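S.K.: Fold the following for me, if possible:
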Amino acid sequence: MASIGSSISSALGVGSGIDTGALVSNLVSAARDPKQQVITSRQNLNSARISALASASSSLDTFADALNSLLSGTGYSGVPASNDPSIAAVSALPGGTPQGLPAQLQVQQLAASRTLATAPDPNVSATSLVGAGTLTLTVGSGTPRDIVLTASSTYADLVSAINASGTGVTASLVTDTQGTRLVMKGATGEANDFSLTADSAALEPFAWSKTGPNANSAFTSVSTAQDAVILLDGVEQHYATNTVDTAIPYLRIDLNKASPNTPVTLATTEPTTSMRDLMVEFVNAYNTLMKALNTATAKGADSSGAGVLNGESSIRDMKRQLSQMTSAALSPTGTYRTLADLGIATNRDGTLTLDTKALDKAMAADPSAITQLLNPSVKSDSNPGLAGLMDKVRDSIQKKDGPLAGAQSKYEALAKSLSEQLEKLSDQMTDYQAQLTKIYTAMETRLTALKATQSYLQQQIDAWNNSDN
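M.R.: Just a heads-up that it's a prediction; the model follows:
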């Protein structure tokens, strides 16, 4: 029969080694883990959706930008060319396709700069003195610049001061077997002609007037400042330099020789890549984009097999707008107005198929019309070209108040909400853990007190038993 002491020990669990810290931790985990797992799973799915939407938008940008870059290249637009580069050479400028070609050009006059030179003097060198005083240099209608020289100033000092004046006029000392001469040269263009005035007799040899040399000037004019004069399709135009960038958009014209009454034809060479190649590349790139969207929105047998954007209306809208490209008018008139007219058809999954026989037939019937349809030399709202159409679709899909932007905002807001839910759960579990710790700490205190009472009672019982014996 069990003693009274052993029964009390058994009831109090004395010596059971209960780890109240582990018990509290387990209770908190049991309350927190299921809720945390639900929130975390939603976070993972939401993050995947945000990433997939960003990827879809980025892929659309990549497709549109690549198409623009492709069509702006010389492979599809040709290379600007001159039939007489010795008179005028041409090259394409970045940013667009030269417009208005072919054109007829005549170079009536090249741009030139005012160049002055003194007579060669064997008694002059860089260290020779030039005299004291002030030379005033004036370019066109600009602000006069004073060049102050002292009694110790040399020809080298004069050259350095002119070059440092910031007027665009350069000076140099040229020495050959005849001696040394001072040469001054301005920028090309009539407006860049220059003059020099002297305030002392010592510097009079360096004075020069635009209308001619001063009485005591040592300078001779080697060339006169003048503008380039061209006739472009019969219209006279003047330029300060022999490099013309503004006469024809996106075309640089280098004037190399004046040849009045000699027409030069500026034109564009034939594209090295055909519109057929363009259509093949377009369909392939379009199908790559559409297949990626199909994968993201795929329906699975269960949630684990479905695409992360399954059921997302913004992607359905993107696919819808892309699919409408085949029927969108690229030209308001003509036999061939849409991509469908050129043999492009839409499959059930949204991808495209190109009927190359139909395209070849259209190209053979009117190649110029097909080129202008897909890559017009002058784009407009009614004739945007393939790249322009793609830009319109992209702008519509990515507009600020559109479905795609709305979906991105929705998932970003959900991401913030889920983070807040996790923080709230963490705070709740921290409070719950504190409450449990308080409860079990109090229990341990009471158990300790009971244990002391048990020990005392055990001693009394043992004493009673011994006295009975």
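
S.K.: can we go C-alpha only for contacts and neighbour counts from here?
M.R.: Noted.

S.K.: For the longest helix belonging to the chain, what is the distance to the chain centroid?
M.R.: Looking across the chain with DSSP state H, the single longest helix is helix 403-468. Distance of helix 403-468 from its chain centroid, counting by C-alpha atoms, centre = their mean, to the nearest Å, is 56 Å.

S.K.: Could you list every helix and strand in contact with it?
M.R.: For helix 403-468, the packing partners by 3 or more C-alpha pairs under 8 Å, 6 or more residues apart in numbering; DSSP states H and E come out as helix 4-12, helix 20-72, helix 313-323.

S.K.: Dump the ones you listed to TSV, plus mean neighbour count.
M.R.: Formatted as TSV, those follow (neighbours: other C-alpha atoms under 10 Å):
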stretch	mean neighbour count
helix 4-12	13
helix 20-72	16
helix 313-323	18
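
S.K.: let's see this one next to it:
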Amino acid sequence: MATDYLNALGASASGLNIRQLTTSLVEADTAARRSAAEKKIASTEVSISALGKVRSQFETLSGAISTVTASSVLKATSSDAALSVSVTDKSLVTEQVTEIEVLQVAQRQVLEFGGFTSADEELGAGSVTIDFGVWYAAEGEEEATTFAQNPSVASSSIAVGEGATLEDLASALSSIPGVTARVLDKGDGTFSLGVVSEPGAGSALRFTVTEASAGNGLARFDTGATNATAQVQAATDAVLSVDGITVARSSNEITDLIPGTTLTVSGTTSAPAKLSVSRDSELAEAAMGYLVEELNNTLKLLGEVTLRAVDGSSSGDLAGDRAVETLKRQLTAMISKPLSGHGDKPVYLSQLGVATNRDGSLSFNASSFQKAFEADPGMFDAMFSDSFSSPTSGVTVTGTLSSAAASGDYAFRIDPVTGEATVGGAQTFAMPGENGQDQYLVLSGDLSGLLVSVESGVTDATIRYGRSFASQLQSLLDGATATNGAIAERETQIEKVAVEQADVLEALDLRATKLESRYLAQFTAMEQAVAKMKSTGTYLENLIAAWNKDS
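M.R.: As a prediction, the model looks like this:
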């Protein structure tokens, strides 16, 4: 067992426990400051944890917004499986019923050049020019032997060198946009070159062959005079009757007949199909209820973490935290704030069955919501969809704006002298539109991305933009949870305090070590002096005793 010589010295001198006394003196010097630093570090850990909960709930609420806004309450249905419809842009869709009959499906032209012995059979040298256009029967003709080139698609040409094979030709043709070619084993000992165009009558193909030497066999691919011998399937447009009006489209995916929807043609119909676009009130109710539920979860958490102690109750982990208190106030204010820019009158959440309770939580009345939705479905749109509109006739508005754009009415003006147009004072870029309209795109400022289309003669108009509740709420959440957002900034501040207090503890440890060394050195010197004095005293006592004995 090791001997504590310092305490042994104390025992033989002053009788004090020097090490215990030293420890007590060092603790008395540092304990208060150490305790304060440790409490601050513990407090920062609690605050960081609470901020993490707030961030997590904000992200959950953000996910709920994404889920609700991604699922449209607009329900599109078709009475015939040969013609389906889906909503692709909620902002352009209106409730309607349209009768559409599919008279003809868009098809690709299919050509077959057969009679080859293998995929590696060599062809004659020369070149093949590929034109895109329409084959049709001219007046007096029974077959489609006349070709009209499509001016919007340039011709292509490929060179066929000496020794080139059927497979080489297929690869060269497939490299041309709008053409697919491959060699097929017929199974009867012969091979064929199959060539396919894009769908649509205007995508048909014409091959014009120039042989390097007359009669070398490459001319078998020439369809310049007629493609009747090679054609397996003709290229056709989709032909539809829309409410009795016949229209044609080059694709079976049609996006411009019913605004905001895509029609998919998979076959002809025996009678007009009814395509209906309507609003699903039950889905709208579920979306609203889901949002209110997540808002309540968020409000509850913010209330708990910022709770201030009353009558001996415990305070929340972030009571008095300015950043979180500010986020709480902003969210509460947003819930009661009117949504402008969605019509002539502002929209309130209370109009959609959402009420604020005395404790700050929200309640949702489904019955009130259904009545409001039935009376004015546009109020629900203000919750989840940004809106662009104009009360001025002959004006349409679209675009994608940043969170900096504020809801409201903006003046559209065309200067009668310069012809330059502005929206809300912001300059625009003019460009030609469709159907004789002119388009003006805002390129800078808060309204950057706004596109205004006006009919000829319109020089003054009112442009209306309304940010949805979901859009405004998402901006608040993004600002709070971003890398440099409010929560991250507060976390950085708190972590800085933790680092500072860790430095304080480290300094106190160093001070304690130095104090201990100093006290031990002083007590050691004291004990040595006391021991010496005790030794001298004992000697004198013994000497006096001896003197007394001799006398």
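
S.K.: Kindly provide the TM-score of these chains.
M.R.: Once superposed, the chains reach a TM-score of 0.70 (TM-score structural alignment, normalised by the length of structure 1), with 438 aligned residues with a C-alpha RMSD of 5.1 Å.

S.K.: Identify the residues contacting residue 246 of structure 1.
M.R.: residue 252 (C-alpha atoms under 8 Å, 6 or more residues apart in numbering).

S.K.: how much space between the nearest residue to residue 95 of structure 1 once chain neighbours are set aside and residue 193 of structure 1?
M.R.: Leaving aside its sequence neighbours, residue 95 of structure 1 sits nearest to residue 250 (C-alpha to C-alpha, 6 or more residues apart in numbering; 6.9 Å). Per C-alpha to C-alpha, to the nearest Å, residue 250 of structure 1 is found 30 Å from residue 193 of structure 1.

S.K.: Looking at the two, which is more packed in?
M.R.: residue 193 (24 against 16; other C-alpha atoms under 10 Å).

S.K.: How about the contacts made by the more buried one?
M.R.: Counting by C-alpha under 8 Å, 6+ apart, residue 193 of structure 1 touches 113, 114, 139, 140, 186, 187, 210, 224, 225.

S.K.: And it, how close does it get to residue 303 of structure 1?
M.R.: 80 Å.

S.K.: Show the end-to-end separation of stretch 100-111 of structure 2, please.
M.R.: Taking C-alpha to C-alpha, stretch 100-111 of structure 2 runs 31 Å from one end to the other.

S.K.: Relative to the whole chain's centre, how far out is that stretch?
M.R.: Distance, centroid of stretch 100-111 of structure 2 to centroid of chain: 37 Å (C-alpha atoms, centre = their mean).

S.K.: from the contacts of residue 193 of structure 1, which is closest to residue 431 of structure 1?
M.R.: Nearest to residue 431 of structure 1 among the contacts of residue 193 of structure 1: residue 187, at 81.6 Å, using C-alpha to C-alpha.

S.K.: Which helix or which strand is home to the residue opposite the closest one in structure 2 once aligned?
M.R.: Under the alignment (TM-score structural alignment), residue 187 of structure 1 pairs with residue 198 of structure 2. Using DSSP states H and E, residue 198 of structure 2 sits in strand 191-199.

S.K.: Relative to structure 1, what is the average displacement of that strand?
M.R.: When structure 1 is overlaid, strand 191-199 of structure 2 sits 3.0 Å from its aligned residues on average, using mean C-alpha distance after the TM-score superposition for structure 1.
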